[in-house]
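K.L.:
Got a sequence here, can you build the structure:
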Amino acid sequence: MASEHRSGRPRASSREVLAEAACELFLEQGYDATSVSDITRRAGVSRSSFFNYFSAKSDVLWSGLDEQMDAATRRLRDGESVDDALAAIGDRLAPDALALAITNAEAMGIATELDRERAVRQFRLQRELSARLARDGMPPLAAEVRAGALAAAVLAAVWAWADRTGAGRPLGEVLAEALALV
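P.N.:
Predicted coordinates:
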């Protein structure tokens, strides 16, 4: 009898399974009380598999937005307009673990962690935007201030969208409104 070869879960589904398991556990027992081992056990994958997809527990929540911000950074560096690069974040980000965490921050015990990680990402985006605006000829102080406002608008839009995921508008619309306020 031939043995069946098993190559493991497809990469995309393992990432999704891990995120789903993590969110379930964060809701059940809280963020701080949930370990990477708890997540991998719930997902039915090895601990090393977890680290193939995420470098830390918090990355489970942020991976979707991080991917879109990294893509926006590449677009900015490749010369795409600031408006188009930022709008693409809104067009491509789907409801995911981050939206669930934002909506259920208190139940997950993750509000402080979300605030800290939000600030890190906002600054990272601000730095990229400031560099781009300066390359385009904007004076350094003006570039820094404008970039800060744009980065804040992006993160504020993500939060407003996540709070209204079920009955709200698409992120692209919320982001366009936020960017228009800058």
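K.L.:
only C-alpha atoms for contact and neighbour calcs from this point on.
P.N.:
Noted.
K.L.:
check contacts around the residue sitting nearest the centre point of the chain.
P.N.:
With distances taken as Cα atoms, centre = their mean, the chain has residue 65 as the residue nearest its mean C-alpha position (2.4 Å). For residue 65, the contacting residues are 89, 93, 98, taking Cα atoms under 8 Å, 6 or more residues apart in numbering as the criterion.
K.L.:
Alongside the first, I'd like the structure of this one:
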Amino acid sequence: MTSSRERMVEAAFALFDEQGYDATTVEEIVERAGVSRSTFFRAFGSKEDVIFPRHDDLQARIAARLETGTPASYRVALREAAALVLAQYLDEDQLALSRYRLTRSVPALRDREIASMLGYQRLFREHARRWLAELGGPDVDLHAELLAASVVTAHNVVLRRWLRGETADPWHEFDDAMASVLAPDASGPAAQQGTTVVVLQDDRPVEEVVASVREALSRPASRRR
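P.N.:
Got it, this is the predicted structure:
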């Protein structure tokens, strides 16, 4: 049975597609969903909140996975935590595609989406700093920041390719991208002879991302600056 929350989300996105985000009111959403205004505002703080997944719940699951990581297993923890984000969007399917269209056309929604991604990046950074500090080495803060940014960037490349219909196998591309950015000699202080962390623009095809990272990792350490 469809819950009242699901009915409101479905009604909202249908109306956004039909008449646009700005032209749609809460009253129209609750009327189509067959619920009251009080039911709507118990579930959502605003019309904008209808559009986005439950980021608080997702962040809690990400944090729980990262908490189980150790200096020896942190690459696995980062990969699996990033996979939770991708799975959330893939599971939403058409809803995620509708959200993508909205965030491309409504600047305020795009800003909120960016803020959410920065929240995930902060979680990765905080845990990476702890792991890398235990491993020892210079510039732990810098390496943790770059490592977190690399993971989020790689995830976003794959997600946006899927949203644009450019890949039918996002999980395969995700595995390739994570293997590159989490390669042992891209891990910061854990690498004894130098560090390589590559942050790439998130709208490039994932094949270019992976090729660029691998090419960078293949250079001698003296040329990685």
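K.L.:
about what we covered before: any idea how far the residue nearest to the centre of the first structure lies from residue 47 of the first structure?
P.N.:
Distance of residue 65 of the first structure to residue 47 of the first structure, computed by Cα to Cα, to the nearest Å: 23 Å.
K.L.:
Could you do residue 38 of the first structure as well?
P.N.:
9 Å.
K.L.:
Need the residues touching each of the two.
P.N.:
By Cα under 8 Å, 6+ apart, no residue touches both residue 38 of the first structure and residue 47.
K.L.:
the helices in the second structure, which residues?
P.N.:
Listed from the start of the chain, the second structure has helices (DSSP state H) covering 4-19, 26-33, 37-43, 55-67, 74-92, 94-105, 107-135, 140-163, 170-181, 206-218.
K.L.:
Can you point out the buried residues in the shortest one?
P.N.:
Neighbour counts using 16 or more other Cα atoms under 10 Å place residue 40 of helix 37-43 of the second structure among the buried residues.
K.L.:
repeat for the fifth one
P.N.:
For helix 74-92 of the second structure, the buried set under the neighbour-count rule, 16+ other Cα under 10 Å, comprises 74-86, 89-90.
K.L.:
and which of these is nearest to residue 4 of the second structure?
P.N.:
Distance from residue 4 of the second structure was checked for each of these by Cα to Cα. The minimum falls on residue 89, at 20.8 Å.
K.L.:
For that closest one, which non-adjacent residue is closest in space?
P.N.:
Spatial nearest neighbour of residue 89 of the second structure, excluding adjacent residues (Cα to Cα, 6 or more residues apart in numbering): residue 96 at 5.8 Å.
K.L.:
Residue 54 of the first structure now?
P.N.:
Closest residue to residue 54 of the first structure apart from its sequence neighbours, by Cα to Cα, 6+ apart: residue 60 at 6.4 Å.
K.L.:
Map the one you found onto the second structure.
P.N.:
Under the alignment (TM-score structural alignment), residue 60 of the first structure pairs with residue 50 of the second structure.
K.L.:
picking up where we left off before, so the residue nearest to residue 54 of the first structure sits against residue 19, correct?
P.N.:
Yes. Applying Cα atoms under 8 Å as the test, residue 60 of the first structure and residue 19 come out as touching, 5.6 Å apart.
K.L.:
Out of the helices of the second structure, which is the most enclosed?
P.N.:
Of all those, helix 140-163 has the most neighbours on average by mean count of other Cα atoms under 10 Å, namely a mean of 22.
K.L.:
The residue nearest to residue 174 of the first structure when sequence neighbours are not counted: what's it in contact with?
P.N.:
Sequence neighbours aside, residue 157 is the residue nearest to residue 174 of the first structure in space, at 5.7 Å (criterion: Cα to Cα, 6+ apart). Taking Cα under 8 Å, 6+ apart, we find residue 157 of the first structure in contact with 171, 174, 175, 178.
K.L.:
how about a cut-off of 7 Å?
P.N.:
For residue 157 of the first structure, the contact set (Cα atoms under 7 Å, 6 or more residues apart in numbering) comprises 174, 175, 178.
K.L.:
preserved in the second structure, out of the residues you listed?
P.N.:
Among the contacts of residue 157 of the first structure, the ones whose aligned partners also touch in the second structure (both residues aligned by TM-score structural alignment, their matches' Cα atoms under 7 Å) are 174, 175.
K.L.:
Make a markdown table out of the contacts of residue 157 of the first structure and add distance to residue 144 of the first structure.
P.N.:
Rendered in a markdown table, the data for those read as follows (distance: Cα to Cα, whole Å):
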| residue | distance to residue 144 of the first structure |
| --- | --- |
| 174 | 23 |
| 175 | 20 |
| 178 | 18 |
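K.L.:
so the residue nearest to residue 54 of the first structure makes contact with residue 53?
P.N.:
No. Counting by Cα atoms under 7 Å, residue 53 is not a contact partner of residue 60 of the first structure; they are 8.5 Å apart.
K.L.:
From residue 173 of the first structure, how far off is the residue nearest to residue 174 of the first structure?
P.N.:
Using Cα to Cα, we find residue 157 of the first structure at a distance of 9 Å from residue 173 of the first structure.
K.L.:
Quick check: the aligned residue in the first structure for residue 30 of the second structure vs residue 25 of the first structure, distance?
P.N.:
Residue mapping for residue 30 of the second structure onto the first structure gives residue 40, with TM-score structural alignment as the criterion. Spatial separation of residue 40 of the first structure from residue 25 of the first structure under the definition Cα to Cα is 11 Å.
K.L.:
Done for today, thanks.
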